[in-house]
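Trainee: Please work out how this folds:
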Amino acid sequence: MQSRRTFRIVMTIACFFFAGLNAYRIWTGEYESLDVFILVVFLVFGSIYLFILFRKDKPQ
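Mentor: From the prediction side, this is the model:
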């Protein structure tokens, strides 16, 4: 099966980038509650992708 490492790296960067954009919007004070929710969602997905990237595959 093809390695999806490059895809996971791109998705991790994208998730943290969009989380950063939402954090900047919250920092400047021009936000709604949906922006906070989206920030949390992007942080969770970025963390999941980081966990998948750095985990050790167990031998079967």
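
Trainee: contacts, neighbours, all on C-alpha from now
Mentor: Noted.

Trainee: So which residues of this protein form helices?
Mentor: 5-28, 33-54 (DSSP state H).

Trainee: what angle do the longest one and helix 33-54 make?
Mentor: Here the directions of helix 5-28 and helix 33-54 differ by 150 degrees (axes from the mean of the first three to the mean of the last three C-alpha atoms, to 10 degrees).

Trainee: To compare against the first, here's the next sequence to fold:
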Amino acid sequence: MRNRRSYRIVVTIACFVFAGMNAYRILQGYYTWIDVFLLIIFLIFGVTYSYILFRQDRES
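Mentor: Reported below is the predicted structural model:
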């Protein structure tokens, strides 16, 4: 199987950046329910990809 480490790193960073942008919008007070939903989704994906990356580091 191909090494997808660089892809996972990019996706993890992108998820946390988008989560941060949504969190900033929520903190400013100009948000809708979709902003809260996207914040939660991006955080879940970011944490999941981080877990996968750290798990692979420990295995090798």
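
Trainee: Could you get me the TM-score between them?
Mentor: After superposition, the two chains reach a TM-score of 0.91 (TM-score structural alignment, normalised by the length of structure 1), with 58 aligned residues with a C-alpha RMSD of 1.2 Å.

Trainee: quick revisit: in CSV: the helices of structure 1, plus mean neighbour count.
Mentor: Output for those, formatted as CSV (neighbours: other C-alpha atoms under 10 Å):
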stretch, mean neighbour count
helix 5-28, 15
helix 33-54, 15
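
Trainee: which residues does the residue nearest the centre of structure 1 contact?
Mentor: Nearest to the mean C-alpha position of structure 1, by C-alpha atoms, centre = their mean, lies Gly46 at 2.0 Å. Remark: with contacts taken as C-alpha atoms under 8 Å, 6 or more residues apart in numbering, Gly46 of structure 1 is in contact with 11-13, 15-16.

Trainee: quick one, what contacts the aligned partner of Gly20 of structure 2 in structure 1?
Mentor: With TM-score structural alignment defining the correspondence, Gly20 of structure 2 maps onto Gly20 in structure 1. The contact partners of Gly20 of structure 1, taken as C-alpha under 8 Å, 6+ apart, are Leu39.

Trainee: Looking at the contacts of Gly46 of structure 1, which one is closest to Phe54 of structure 1?
Mentor: Using C-alpha to C-alpha, Thr12 comes nearest to Phe54 of structure 1 of those, at 11.8 Å.

Trainee: How about residues contacting stretch 25-32 of structure 1?
Mentor: Against stretch 25-32 of structure 1 from outside (C-alpha under 8 Å, 6+ apart): 35-36.

Trainee: For Leu34 of structure 1, see how far away the match of Gly20 of structure 2 is.
Mentor: According to C-alpha to C-alpha, to the nearest Å, Gly20 of structure 1 and Leu34 of structure 1 sit 15 Å apart.
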